[in-house]
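>>> The following comprises the amino acid sequence and a computationally predicted model.
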Amino acid sequence: MCRRATREASLTQYTTSISQAAKALSLGRTSIYALINEGRLDTIKIGRRRLIKVESIRDLLEAR
């Protein structure tokens, strides 16, 4: 395996988009935004883009 492929394979995804989170949780985007507003999903904002922290998705699933 080349050096670049090894480096890319070792990257861990820390955030995900609203759409990806909705697919992963089998929810609609409106429900995802409701969970964000309730404080049950943590987000960060980079420019105009809002990303959900993957760890908060895991925490939400473990709490159920």
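The structure has been received and is ready for your questions. Numbers count the residues shown, from 1 in each chain.

>>> rest of the way, CA atoms for contacts and neighbours
Will do.

>>> before we move on, what SS does the residue positioned nearest the centre of the chain have?
Closest residue to the average C-alpha location of the chain: Thr16 at 3.1 Å, with C-alpha atoms, centre = their mean. Recorded secondary structure, Thr16: strand (DSSP: H, G, I helix; E, B strand; the rest coil).

>>> another structure for you, compare them:
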Amino acid sequence: MPPLRHGSKEPPEEVRFLTAAEVASIMRVSKMTVYRMVHSGVLPAIRVGRSYRVPERAVHDYADELDARLRVLG
């Protein structure tokens, strides 16, 4: 279990990171599209060595935002 934050009574939320291939599979796009989204700032990512990792929550947030936009457009 990770250490508690100062003044917090609950442990911090565990963040799961996905590879570009995993993101591409979830979003049904190519890995190149994922890399473009990372480089343009559409998806946040961290660099681990020569590869990128995207927070799983960011992928789901992006999908939710896209879904909401499509609903508005009807």
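Noted; the coordinates are in hand. Predicted model, so just to flag it, every value in this text is computed and none were measured.

>>> surely the residue nearest to the centre of structure 1 meets Ser56?
No - applying C-alpha atoms under 8 Å as the test, Thr16 of structure 1 and Ser56 come out as separate, 10.6 Å apart.

>>> quick one: the closest residue to Tyr35 of structure 2 other than its chain neighbours and Arg71 of structure 2, what's the gap?
The shortest distance from Tyr35 of structure 2 to any non-neighbouring residue, by C-alpha to C-alpha, 6 or more residues apart in numbering, is to Ala20 (7.1 Å). Note on Ala20 of structure 2: its distance to Arg71 of structure 2, by C-alpha to C-alpha, to the nearest Å, is 27 Å.

>>> Looking at the two, which is more packed in?
Ala20 (21 against 9; other C-alpha atoms under 10 Å).

>>> from memory the more buried one sits against Glu56, does it?
No - the criterion here is C-alpha under 8 Å, and Ala20 of structure 2 misses it with Glu56 at 10.9 Å.

>>> Only the buried residues of the helix or strand containing Arg71 of structure 2, if you could.
Per DSSP states H and E: Arg71 of structure 2 is located in helix 56-73. Using 16 or more other C-alpha atoms under 10 Å as the test for burial, helix 56-73 of structure 2 gives Ala58, Val59.
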